Every structure is written in C-alpha cells, then in structure tokens.
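Undergrad: what follows is a predicted protein model with its sequence.
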Amino acid sequence: MKEITASMAGTVFNILVSQGDNIELSQQVLVLESMKMEIPVESTFSGKVMEVKVNIGDFVNEGDVLVVIE
C-alpha cells in the first residue's frame, strides 16, 4: 500500500477521487484550502484508490494520510 499525505496543514476543500478509482501519477486527488488559497494535492503514484481517509471539511496537518493507493 502507498499513501498520499498532506504537504501542509489545511482544510479538505474538495475530493476528486473515490474508492475503486484508478488514478495516474500526478493526477489531482483532492484540494486543500489554507489561508484562503486552494492547493491541489497530486498523486505521487499510479494505482487503484483503496481508501479515502478524509472528508470535505476535515482539518489535516502536514503528513496526515489523505488517500491510500494499491
């Protein structure tokens, strides 16, 4: 299993993938909002989404696991 983690603290603004989706390297998986800026989070792997660990509106810290990829 591979994990996509938050590169900074912020609030989950939008989730662009669902469990079971196949994703490509560098594909946007979600959007964080921090200091009124929208920050896209891109996949660092290609594979299948096994689990989305966050919901819209959740606050995450740097390093928190956002999405698990197989």
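TA: Structure's in. What do you need?
Undergrad: make it CA atoms for all contacts and neighbour counts henceforth
TA: Will do.
Undergrad: state the three-state secondary structure for the closest residue to residue 55 other than its chain neighbours.
TA: The spatial neighbour of residue 55 that comes closest, neighbours along the chain excluded (Cα to Cα, 6 or more residues apart in numbering), is residue 12 at 6.8 Å. Secondary structure for residue 12, judged by DSSP: H, G, I helix; E, B strand; the rest coil, is strand.
Undergrad: another one to put next to it:
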Amino acid sequence: MELKSKMPSKIESLKVAVGDTVTKGTEVAVLEAMKMKNPLVCPVDGTVKSIAVAVGDRVKPGALIMVVE
C-alpha cells in the first residue's frame, strides 16, 4: 500500500524505518501543513518496504511518502 500526502506539507518527523513491522493505526509520520501537525496513520498491517521522503522535505498533494506491504 502506498501512503501519500493529502495536502501540501512539510515532513515533520518519520516514526518508522524501512523493515519495521507496523499494524493498522500505527502513526508512521507527522506532516505539518498550515502550522498544524497532522499524523499519517498506516491503514493496514505490514512491513515498511520503502520511504520516499526525508525529514524537512516539502511534498505536494499525492506525493508518495512510503510503501507498506
């Protein structure tokens, strides 16, 4: 499953690393938009396969954040 940004945001923090096992509802990142911090929550159980961003990156709507399989 690809986790993507829903709005223009800055990557505030990443809570997981490649290879980590996550469960549905796990907070995997925090995105900042309009001075509000928005948690990115994983919608499925799985393993983090890749992370496409780094802390401090600015992303557009629809930008890939990470892949969980």
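TA: Here it is on my side, so go on. Since this is a predicted model, take the numbers as computed values, not measurements.
Undergrad: now the TM-score, please.
TA: Remark: TM-score between the superposed chains equals 0.94 [TM-score structural alignment, normalised by the length of the second structure]; 69 aligned residues with a Cα RMSD of 0.8 Å.
Undergrad: ok, which stretches of the first structure are strands?
TA: 2-5, 10-15, 22-23, 28-34, 37-42, 47-52, 59-60, 65-69 (DSSP state E).
Undergrad: distance of residue 3 of the first structure from residue 69 of the first structure?
TA: 6 Å (Cα to Cα, to the nearest Å).
Undergrad: looking at those two, which has the bigger crowd around it?
TA: residue 69 (22 against 18; other Cα atoms under 10 Å).
Undergrad: got the contact list for residue 63 of the second structure?
TA: Counting by Cα atoms under 8 Å, 6 or more residues apart in numbering, residue 63 of the second structure touches 4-5.
Undergrad: map it onto the first structure.
TA: Using TM-score structural alignment, the equivalent of residue 63 of the second structure in the first structure is residue 64.
Undergrad: what do you get for residue 16 of the second structure?
TA: That one, residue 16 of the second structure, aligns with residue 17 by TM-score structural alignment.
Undergrad: follow-up on the earlier one: distance of the match of residue 63 of the second structure from residue 18 of the first structure?
TA: Following Cα to Cα, the distance that separates residue 64 of the first structure from residue 18 of the first structure is 18 Å.
Undergrad: please apply the same query to residue 39 of the first structure.
TA: To residue 18 of the first structure, residue 39 of the first structure is 19 Å away according to Cα to Cα.
Undergrad: same check, this time on residue 3 of the first structure
TA: Distance from residue 3 of the first structure to residue 18 of the first structure, by Cα to Cα: 15 Å.
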